[in-house]
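Trainee: predicted model and sequence below, questions to follow.
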Amino acid sequence: MLTIGFVTPPGFQIMGLAAISAFELANTTAGEPLYEIRVLSEHGGPVTNSLGIPLETRVLSRAKVDTLIVTGLLHPQASSPGLVKQIRKAAQSVRRIASVCTGAFILGEAGLLDAKRVTTHWFHSRNLQAQFPKAVVEDDRIFIIDGALWTSAGMSAGIDLALGMIEKDFGVELARAVAQKLVVYHRRGGGQSQHSALLELDAKSDRIQSALSYARSHLTAALTVEELAGAAHLSPRQFSRAFRAETGQSPAKAVENMRVEAARVMIEQGRHSMGEVAVETGFADIERMRRAFLRAFGHPPQVLRRNARRAVA
């Protein structure tokens, strides 16, 4: 059985512990205790989170764990010297050490980010790079693995990080089953962008949201205005007018952005040929996908794949 220790600094953001559910469900899904969870802190005892709710913890320095995951704060601030010292010492004995969101700042204080590829929430990435210039901060990744160091983006990305750990420990099938029980995507690749085309569209009405959700799950279809209007239960004319008013984009442009986002993930994961990616994401052929990538990123999809391979190497 593997022991996972979650480090909670005073004022930690409660969402940073969401990943615990992934390990818990790994146990119930497997029907045996694969993971033991311990919540840790510098002094042990109750630690109050950002909502003012206390959580009982054990002393970090006394814990023997396989994996140490450091949670973060809503607004990064200097940690106590004692906590930093304990984390630095624990890093010497654990198999892997990780951070959720701004927990990366605490790892940086412990000197664990030097010469490492890391990520954090995009809002704090520049500050992380400025504060720890020896780190290689990539501000548009869901999570990054660099040797024994794992770092994730926003709080919810801690779930993706946990699913990645479960997959590494016990295989893809268990990780997929856990993701299904959590009702989350299995699983956002570490290289996936923190920015979502659906979030950027920010539709306000349920009808337009329904059309967007339909488009996202039917990317291989033609996705004409008439088809999307049907999903929204509007006439094509009403739909086009409402869609542009709510999103600032035409339906065709929004669909292209979603296809580019889906294709980018598949390309960076590197498990499919360019032709397969084009078909699976609804571009139909490589040339159409290439033109869409040039419009979106200013360079063809081959550059993204090359950069992803270089980063892994």
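Mentor: On my side now, so go ahead.
Trainee: hey, let's count contacts and neighbours off CA atoms from now on
Mentor: OK.
Trainee: helices or strands up against the helix or strand harbouring residue 288?
Mentor: In this structure, residue 288 sits in helix 286-297 according to DSSP states H and E. The criterion is 3 or more CA pairs under 8 Å, 6 or more residues apart in numbering; DSSP states H and E, and the helices and strands that helix 286-297 contacts are helix 251-269, helix 274-280, helix 301-312.
Trainee: gap between the last one and the chain center?
Mentor: Taking CA atoms, centre = their mean, to the nearest Å, one finds helix 301-312 lying 19 Å from the centre of the chain it belongs to.
Trainee: thought residue 111 was touching residue 88?
Mentor: Yes. Here residue 111 lies in contact with residue 88, judged by CA atoms under 8 Å, at a distance of 7.4 Å.
Trainee: of the two, who's got more company?
Mentor: Set side by side, residue 111 and residue 88 show more neighbours around residue 88, with 18 against 15, by other CA atoms under 10 Å.
Trainee: skipping its backbone neighbours, what lies nearest the more buried one in space?
Mentor: The spatial neighbour of residue 88 that comes closest, neighbours along the chain excluded (CA to CA, 6 or more residues apart in numbering), is residue 110 at 5.2 Å.
Trainee: burial check on the one you found, number of neighbours?
Mentor: The number of residues near residue 110, taken as other CA under 10 Å, comes to 20.
Trainee: distance check, it against residue 80.
Mentor: 11 Å (CA to CA, to the nearest Å).
Trainee: ditto for residue 141
Mentor: In terms of CA to CA, residue 141 sits 28 Å off from residue 80.
Trainee: between the two, tell me which one has more neighbours.
Mentor: residue 141 (24 against 13).
Trainee: that one reaches residue 119, doesn't it?
Mentor: Yes. In terms of CA under 8 Å, residue 141 counts as a neighbour of residue 119; the distance is 6.4 Å.
Trainee: which neighbours do these two share?
Mentor: 152-153 (CA atoms under 8 Å, 6 or more residues apart in numbering).
Trainee: the helix or strand encompassing residue 229 packs against which elements?
Mentor: Using DSSP H and E, residue 229 sits within helix 225-232. When contacts are defined as 3+ CA pairs under 8 Å, 6+ apart, helix 225-232 packs onto helix 206-217, helix 236-247.
Trainee: next up, a second structure to put side by side with the first:
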Amino acid sequence: MTPTPSPQAPRNVVLLAYAGMNLLDLSGPLQALATTNRLQEREVYRLHVASAQGGAVLTSAGLPVLTQALSELEALLAADGLHTLISPGGSLGETFCIDTALVAWIRRAAPLAQRVCSVCTGAFHLAEAGVLDGLRVTTHWGSVEQLQRRYPALEVDGEPIYIRQGRIWTSAGVTAGIDLTLALVEQDLGHVAAIATARQLVMFIKRPGGQSQFSHPLASQTAGAGRFVELHAWIAANLGADLRVENLARQANMSPRTFARLYVAETGRTPARTVELMRLEAARRALEETRLPLKRIASQSGYGEEQNLRRVFLRQLGVSPGQYRERFAAS
């Protein structure tokens, strides 16, 4: 039976570590919880950074992190319980490599934890342990397809910053681990405490928008797009033109019906969706990199009127163009 500590007793939090993990996936949540402890002037969270073998673990940034061995925690957790388990992400290569010893420990410990969380590709360890089966989850936008393909029992949503499914929490890439941690603090201590921690970290307590603010939705527009590479380049240079299917088909020297069918088969999306994404990407870049007025950006990126640009940003990103510029402009 899992011990039930008093409300004022420290909550045991275990952050897992392994070779090649992202340093910020670990240090972000760790610092947020440590900051909460300091602001609350008590040990709200008793923090444990643990790896399979213990000792120094080399992160992908080249900085070693000193860890406890998971075996050293057994007696403590048996006596005081495990409140929160956090699985950070990160990998030395493009394919996530599973730490089998961590997975074995997660299988034993997760059922006893009050909360189980992942940051970024830390979701792979939870998925391998069977913790995420049947749940809607998220991960870094660049690993969404890999996670879904590898674990078809999951419903992987690449848009949210974090997702809560009962006691299971998953978050997007890297800094999203801090967003997740602020939500955990809010659940434990209330909005005022979470706001205080966010202010100390110079963070939004709830970041507006989703991962699509930071991903590059058309990163593959020239890779793997086969016969449509030149068409994509033409679209990017003519975003303000009439880009209906008929005109795109003419540019590709095909009939509209043949063009639409082949395009979806080869790219996995409709021509209209590609145009939508490319216009949004162009508008984002202009907001990030220039001080052009919104009216000019709307015209150049193919939205025509400023109000159309505003509607698209609110629908797709959850923020207005002005808010996006304020938060993500280079200067």
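Mentor: Okay, I see it. Here the structure is a predicted model, which is why all the values come from computation and not from measurement.
Trainee: about what we covered before: which residue lines up with the residue nearest to residue 88 of the first structure in the second structure?
Mentor: Using TM-score structural alignment as the criterion, residue 110 of the first structure maps onto residue 129 of the second structure.
Trainee: distance-wise, check its match relative to residue 300 of the second structure.
Mentor: Taking CA to CA, one finds residue 129 of the second structure at 49 Å from residue 300 of the second structure.
Trainee: quick one: the strands in the stretch 51-200 of the second structure?
Mentor: For the stretch 51-200 of the second structure, strands defined by DSSP state E, counting those that start in this stretch occupy the ranges 55-58, 64-69, 84-87, 115-118, 136-137, 155-156, 162-165, 168-171.
Trainee: what packs against the longest one?
Mentor: In terms of contact count using 3+ CA pairs under 8 Å, 6+ apart, strand 64-69 of the second structure is assigned the packing partners strand 45-51, strand 55-58.
Trainee: buried stuff in that strand?
Mentor: Neighbour-count burial for strand 64-69 of the second structure, counted by 16 or more other CA atoms under 10 Å, picks out 65, 67-69.
Trainee: before we move on, the earlier item: wait, which of the helices and strands packed on helix 286-297 of the first structure is closest to residue 38 of the first structure?
Mentor: Of all these, helix 301-312 sits nearest to residue 38 of the first structure, with 31.1 Å by CA to CA.
Trainee: just the angle between that closest one and helix 286-297, please?
Mentor: Put simply, helix 301-312 of the first structure runs at 70 degrees to helix 286-297, going by axes from the mean of the first three to the mean of the last three CA atoms, to 10 degrees.
Trainee: residue 195 of the first structure -> the second structure?
Mentor: Match for residue 195 of the first structure (TM-score structural alignment): residue 212.
Trainee: to clarify, my last question referred to residue 77 of the first structure.
Mentor: Here residue 77 of the first structure is matched to residue 96 in the second structure, going by TM-score structural alignment.
Trainee: what is the neighbour count of its match?
Mentor: Using other CA under 10 Å, residue 96 of the second structure is surrounded by 18 other residues.
Trainee: repeat that for residue 199 of the second structure.
Mentor: Residue 199 of the second structure has 12 nearby residues by other CA under 10 Å.
Trainee: contacting residues for whatever residue of the first structure lines up with it?
Mentor: Using TM-score structural alignment, the equivalent of residue 199 of the second structure in the first structure is residue 180. Residue 180 of the first structure sits next to residue 186 when contact means CA under 8 Å, 6+ apart.
Trainee: at 7 Å instead, please
Mentor: Not one residue lies near residue 180 of the first structure by CA atoms under 7 Å, 6 or more residues apart in numbering.
Trainee: now for the residue nearest to residue 88 of the first structure: which residues touch it?
Mentor: Counting by CA under 7 Å, 6+ apart, residue 110 of the first structure has contacts 84-85, 87-88.
Trainee: just among these, which is most surrounded?
Mentor: Ranked by neighbour count (other CA under 10 Å), the contacts of residue 110 of the first structure have residue 87 at the top, with 24 neighbours.
Trainee: for that residue, give me its contacts.
Mentor: residue 110.
Trainee: residue in the second structure matching it?
Mentor: By TM-score structural alignment, residue 87 of the first structure lines up with residue 106.
Trainee: one more: residue 31 of the first structure?
Mentor: That one, residue 31 of the first structure, aligns with residue 41 by TM-score structural alignment.
Trainee: count residues in the vicinity of its match, would you?
Mentor: For residue 41 of the second structure, the neighbour count with other CA under 10 Å is 9.
Trainee: for it, what are its contacts?
Mentor: Applying CA under 7 Å, 6+ apart, no residues contact residue 41 of the second structure.
Trainee: same thing with residue 102 of the first structure?
Mentor: Applying CA under 7 Å, 6+ apart, the residues contacting residue 102 of the first structure are 72-73, 76, 120-121.
Trainee: again, only using 6 Å
Mentor: Shown in contact with residue 102 of the first structure (CA atoms under 6 Å, 6 or more residues apart in numbering): residue 72.
Trainee: mind checking which of the helices and strands packed on helix 225-232 of the first structure is nearest residue 165 of the first structure?
Mentor: Proximity to residue 165 of the first structure (CA to CA) singles out helix 206-217 among those, at 26.7 Å.
Trainee: which strands or helices does that closest one pack on?
Mentor: Helix 206-217 of the first structure sits against helix 225-232, with contacts defined as 3 or more CA pairs under 6 Å, 6 or more residues apart in numbering; DSSP states H and E.
Trainee: angle of the helix it packs on against helix 206-217?
Mentor: 120 degrees.
Trainee: buried residues in helix 225-232 of the first structure?
Mentor: Buried residues in helix 225-232 of the first structure (16+ other CA under 10 Å): 225, 227-229, 231-232.
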